[in-house]
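[1] Okay, predicted coordinates and the sequence, questions at the end:
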Amino acid sequence: MIRFLEEYDVERIYEIYKYYIINTSITFEIEVPTLKEFRDRVNTISSIYPFIVYEVDNIVQGYAYATQYMERTACKWSVVSSIYLDELYQNKGVGKRLYKKLIDILKQQNFIMLYALITSANRFSLKFHENFGFTHIATMQNLGYKHGGWYDLSYYSYQLQEIDSTPEEIINITNIKRKIFP
């Protein structure tokens, strides 16, 4: 089941994310944040942007969210997505379902562009985004160093809406939550 993140989910998604920090170069985060730091980060994001979870038997097995691309008003119609799955739920269609729902929500909020920033260590995600319809637009070479190696960062884009001369205002996630999961 896909639903919006609740406060009681934060510890579980923290555990999922912590695995990626410690064991992979998929995220460039090196130091595991404290649970409080992570909770504050999640609460800030989820107060404006969609933050959804995939739950099986009352246990969150993955999550996806979008956040601000850049702190400039002119860029407010563009967001960056992130998705993390429990390692046992990879390659089972969970990511695709989460992304479909995330994209649907972002469209309802009037966002125009969705970006994914993917490290070269995450070959599965590069392919996943290409298959999902994202377009590779740039690669920053040797951007991050982690676990003894240098990694590129690839930028992918996905157009959510037609581009008009004057975009509609962004609708805060709290104003549309009930419409999405009644």
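    Here it is on my side, so go on. Predicted model, so just to flag it, every value in this text is computed and none were measured.

[2] drop to CA atoms for contacts and neighbour counts, all remaining ones
    Fine.

[3] so where do the helices sit in this protein?
    For the chain, the helices defined by DSSP state H cover 10-23, 35-46, 94-108, 123-132, 177-180.

[4] what residues are up against the most centrally placed residue in the chain?
    Closest residue to the average C-alpha location of the chain: Ser82 at 1.9 Å, with C-alpha atoms, centre = their mean. Counting by C-alpha atoms under 8 Å, 6 or more residues apart in numbering, Ser82 touches Ala64, Tyr65, Ala66, Ala116.

[5] try this one next to it:
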Amino acid sequence: MTNPPIIRNARSEDSTQIAEIYAHHVHNGTASFDTEPRSIEATVAKIAECAKRGWPFLICADGQVILGYAYATQFRDRPAYGLACEDSIYVHPDNVGKGVGKLLLVALVDAAEAAGFRQMLAVIGGGEPASVALHASLGFEHVGRMRSVGRKFGRWLDSVYMQRALGAGGSQPPEKEPG
């Protein structure tokens, strides 16, 4: 990294680099249970959908180079889940282990709270130890494990669920109920 990285909202022109980062993780890792990478067009649509709904989609960049990205979307599509989000974080393979994921997750937690979410869930594909450790370092607690729910690279994969409250969490009702 030549300069301190910046965190900013993703833009459509970031979609090529974002899609490349995701493709690497789809082809080489178990964090995503996708077996085919998202297209550039689908990435543009994902960024636009997050913006339209007021959900954060962030990138960490060093100049014009995207080091990683993160976004939060509603946990499930039913109205009662409207205050719970799921995080997604992917770091360029050249930057894994350099603190990019932590920078992104700290910013994403703040942005998701500002967007009105009260709970954030991490659904960690393959139970990736580095992702579990990252989330635990920021106050996420282990809330479950679904065993052998995915199959990729010839092996069965678990999903680990971790959760943390945002803002008031569940201690008080929202000003406006979802739905």
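    On my side now, so go ahead. This is a predicted model, so every value here is computed, not measured.

[6] TM-score of the superposed pair?
    TM-score of the superposed chains, computed with TM-score structural alignment, normalised by the length of structure 2, equals 0.89; 170 aligned residues with a C-alpha RMSD of 1.5 Å.

[7] hmm, back to that, structure 2: which residue goes with the residue nearest to the centre of structure 1?
    Ser82 of structure 1 maps onto Ser88 in structure 2, with residues paired by TM-score structural alignment.

[8] same thing with Asn43 of structure 1?
    Checking TM-score structural alignment: Asn43 of structure 1 goes with Ala48.

[9] ok, for that match, nearest residue in space, not its chain neighbours?
    Distances taken as C-alpha to C-alpha, 6 or more residues apart in numbering place Ser12 nearest to Ala48 of structure 2, at 7.6 Å, with adjacent residues excluded.

[10] Can you tell me what that neighbour aligns to in structure 1?
    Aligned against structure 1 by TM-score structural alignment, Ser12 of structure 2 finds its counterpart in Glu7.

[11] What's the local residue count around that match?
    As a burial measure, Glu7 of structure 1 scores 10 neighbours (other C-alpha atoms under 10 Å).

[12] Tell me which of the helices of structure 1 lies nearest to Glu55 of structure 1.
    Closest approach to Glu55 of structure 1 among these (C-alpha to C-alpha): helix 94-108, 9.9 Å.

[13] equivalent range in structure 2 for the closest one?
    Helix 94-108 of structure 1 corresponds to residues 100-114 in structure 2, going by TM-score structural alignment.

[14] With structure 1 overlaid, report how far that stretch is off on average.
    The superposed stretch 100-114 of structure 2 is, by mean C-alpha distance after the TM-score superposition for structure 1, a mean 1.3 Å from where its aligned residues fall in structure 1.

[15] what's that stretch in contact with?
    By C-alpha under 8 Å, 6+ apart, stretch 100-114 of structure 2 touches 7, 55-60, 67-72, 85, 87, 89-91, 120, 134, 138, 166-167.
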